[in-house]
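1. Sequence and predicted structure below; questions after.
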Amino acid sequence: MRGALRFFLVLIVTGALLLAVAGLLAYQAYEGEGPVKEETVVLIDRGSGVRSIAAELKEQQVIDDALVFQVAARLTGKAGRLQAGEYEFPPGTSLREVLDKLESGDFVVRQVTIPEGRTSYEVVALLEGIEVLEGDIPELPPEGSLLPETYHYQWGDTRQALIERMQQDMQALVQELWPERIDGLPLETPEEAITLASIVEKETAVASERPMVASVFINRLRRDMPLQSDPTVIYSLTDGKGPLDRELTRKDWEVEDPYNTYYVNGLPPGPIANPGRESLEAVLDPAETDYIYFVADGTGGHAFAQSLDEHNRNVRNWRRIRDGEDE
């Protein structure tokens, strides 16, 4: 009798020890360092079940055992809450961390920067080149309707949704800045401000110059002088589909096109690009100057002038620099 009791006690103790060991191993498998050795990005397709998710993670060496993953997902109640998406797993990610990430939808967040002064055609082409975005952009957005900025997106976002965010941001910016404009501007609508800002954007990449460049065009509009902006000529020649693959000529200035501000007085019928915040601010609050001319100065900036004689001197100086005659 005592022998039988002793036997059962041994069985109980042994079973308890085995359970303890199994529990410890399970805990280590769940909480311990995972097999992934370097940052690994895994894409979980829509409609994937726990079995296919486990297989993909095992193939990418994020987990050691697909069956263990499935068991852990079901025991923790996470199996039905794992989300499709693009995930990044750092080295040593544990099984628990993998499940938590997939359950919470801690997706990889990407970003795209839309440079100031790109045309809508160029912005659409940029988005079309991003493979993880989905869908087409059914029609070209109106020129000047997109705010150049850095935008975040995830796998599965649509290109059209990103375009709509850019448009909403531009509308919000204009609604913010238009009421703060200075008095007496020769601009009647926010759309005219965007048009002029797009010209300023294309004329200079030097942020500190934009209020000066804006003042030149504002002064010309007030005096009913043609704007004579080369970027508007380029836009009329290319339809905004990219840079001109040659130098402008005097003959180009004579092109009969409403966007050619050598050919028409005043503003063109619409923007020639998508301007950024700084160009819009410059147009709505330009520098106070009497300048009506400017030309490149050879340093990346521009030389400004109040008279034609002064401007011609600046032009001659620029040509000497351009032709390598300046010491």
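-> It's in. Residues are numbered from 1 along each chain as shown.
2. CA atoms for contacts and neighbours, from now on please.
-> Will do.
3. Packing partners of the longest helix along the chain?
-> Among the elements of the chain assigned as helix by DSSP state H, the one spanning the most residues is helix 2-31. In terms of contacts (3 or more Cα pairs under 8 Å, 6 or more residues apart in numbering; DSSP states H and E), helix 2-31 is packed against helix 95-104.
4. this is the other structure I want to compare:
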Amino acid sequence: MWRHIASNAITLLIVLVFLLGGLILWGQSEYKAEGPLDTQICLRVERGTNVSRVSRKLEDQGAITSGTLFRLGMDYADQTAKLKAGSYLVPEHSSMSQIAEIITRGGASTCGTEVVYRIGIVRDRVEVRELDPATSAYVEKADFVMGEDETPAEYTRVREQGDTRYRIAMAEGVTTWQVVEALKAFDVLKGEITEVPPEGMLAPSNYEVRPGDDRQALIDQMRDAQEKILAAAWEGRDPDLPLASPEEVLILASIIEKETGVPTERYEVASVFVNRLRKGMRLQTDPTVIYGITKGQRILGRGLRQSELRKATPYNTYVIEGLPPGPIANPGRESIEAAVHPEDTDYIFFVAKTLNPRDGHAFATTLDEHNANVRRYREAEANQ
């Protein structure tokens, strides 16, 4: 009898082990299976929260089928203690395993609220925007000029959130003075700027920052980025360019940057200036004259006077031979590439097609062609 009972008990135990093993395999399969989300969502993990609260939020948003299984899976993978605060974009049909990886790997938030400090040619703006996970497009919540406009309540609110992301967006063609003054005004940063790099040596780009980041450290980062871009461009430059050094590349690139607002024209504009340098012709470009007047520290806000075009200054390329003594702005990567890889043309003239910079320029190889283009521009100017 006892032998029969022991045999049944062993059989039951084996069945239970198999059932438990099957349950574990099922759980693992479910944890890694495609999730129920039909559209991606933005999951906010608040500072100080725990996996239980996150799992309930995921259930409420329809991202997972079982909060219990999600918690057990994170425990099994030893991820519970690795939960990171932030706002994370959870793609459609993400598995529980994939979601756990998203919220524990750290790094910058991938959705939610973003504050963008834009350093522009004419003015600097602060933009508060939020990612709409349904469309993957940002929705503007506030836009203002710091120090001029009243600070929106939305800006104050998001500054108090721990998962708000911050970015400095530096436009191509701004001057070093403009960058320094903008960074001084942006209240997300701290510290003094004690070493200002030469004109042209800051790389226009987007820079992720955190509240309290040091201004000088950011300037150094911008300078390091530009040095690498310039060094690579100089190393891979076209042969027989009439440019003697990386510094001259930077000067030409800054002129290209200021001469056209149409990105696809950069290489044609570069060809005009390279052809002129090869022929010993003066560059005759207005932006250099303007820089000689403003030193890059203000917007001229008017047309150039004839007296200014005739006055001999180091930056007046209507008077001096060759390049001016230094860059006139901070050129972007594409303008630097255009300077070292100009398009192969015979162009030596160009003029705007209309008063709208986005309409581009008309290029010419002879003075007669150029004069005809100028007449068309004057006609467009008169009609407008």
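-> Good, I have the coordinates. The structure presented is a predicted model; accordingly, all values stated were derived computationally and were not measured.
5. that older thread, any idea which helix or strand comes after the longest helix of structure 1?
-> strand 40-44 (DSSP states H and E).
6. mean per-residue distance, that next one to structure 2?
-> Comparison of strand 40-44 of structure 1 with structure 2 after fitting gives an average deviation of 3.9 Å (mean Cα distance after the TM-score superposition for structure 1).
7. angle of that strand against helix 95-104?
-> 50 degrees (axes from the mean of the first three to the mean of the last three Cα atoms, to 10 degrees).
8. Just the residues contacting strand 40-44 of structure 1, thanks.
-> 53, 56-57, 60, 62, 83-91 (Cα atoms under 8 Å, 6 or more residues apart in numbering).
9. Following the chain past it, name the next helix or strand.
-> helix 50-59.
10. Check which helices and strands that following helix sits against.
-> Packed against helix 50-59 of structure 1, as judged by 3+ Cα pairs under 8 Å, 6+ apart, are the following elements: strand 40-44, helix 66-75.
11. Leaving out chain neighbours, which residue sits closest to Gly135 of structure 1?
-> Thr158 (5.5 Å; Cα to Cα, 6 or more residues apart in numbering).
12. Pull the number of nearby residues for Ile328 of structure 2.
-> Using other Cα atoms under 10 Å, Ile328 of structure 2 has 30 neighbouring residues.
13. Look up how far Glu259 of structure 2 lies from it.
-> 11 Å (Cα to Cα, to the nearest Å).
14. what does Arg333 of structure 2 give?
-> From Arg333 of structure 2 to Glu259 of structure 2 the distance is 15 Å (Cα to Cα).
15. Compare neighbour counts for the two and give me the winner.
-> Glu259 (23 against 19).
16. Once you drop chain neighbours, what's closest to the equivalent of the more buried one over in structure 1?
-> Superposed on structure 1 with TM-score structural alignment, Glu259 of structure 2 falls opposite Glu203. Nearest residue to Glu203 of structure 1 in three dimensions, chain neighbours excluded: Pro231, at 6.8 Å (Cα to Cα, 6+ apart).
17. quick one: contacts for that neighbour?
-> Ile199, Lys202, Glu203, Ile272.
18. Tell me how far the third one lies from Met166 of structure 1.
-> When distances are taken as Cα to Cα, Glu203 of structure 1 and Met166 of structure 1 turn out to be 23 Å apart.
19. how close does Glu88 of structure 1 sit to Pro138 of structure 1?
-> Where Pro138 of structure 1 is concerned, Glu88 of structure 1 sits at a distance of 32 Å (Cα to Cα).
20. neighbour count winner among those two?
-> Neighbour count, other Cα under 10 Å: between Glu88 of structure 1 and Pro138, Glu88 has more, with 17 against 8.
21. Skipping adjacent residues, who's closest to the more buried one in space?
-> Val41 (4.3 Å).
22. now swap in Gly242 of structure 1 and tell me
-> Nearest to Gly242 of structure 1 is Glu122, by Cα to Cα, 6+ apart, at 6.8 Å.
23. And that neighbour, which helix or strand is it part of?
-> Taking DSSP H and E as the definition, Glu122 of structure 1 sits inside helix 120-128.
24. Okay, strands next: where are they in the stretch 51-200 of structure 2?
-> 86-90, 113-119, 124-132, 137-144, 165-170, 189-190 (DSSP state E, counting those that start in this stretch).
25. between the ones you listed, which gets nearest to Gly22 of structure 2?
-> strand 86-90 (29.3 Å; Cα to Cα).
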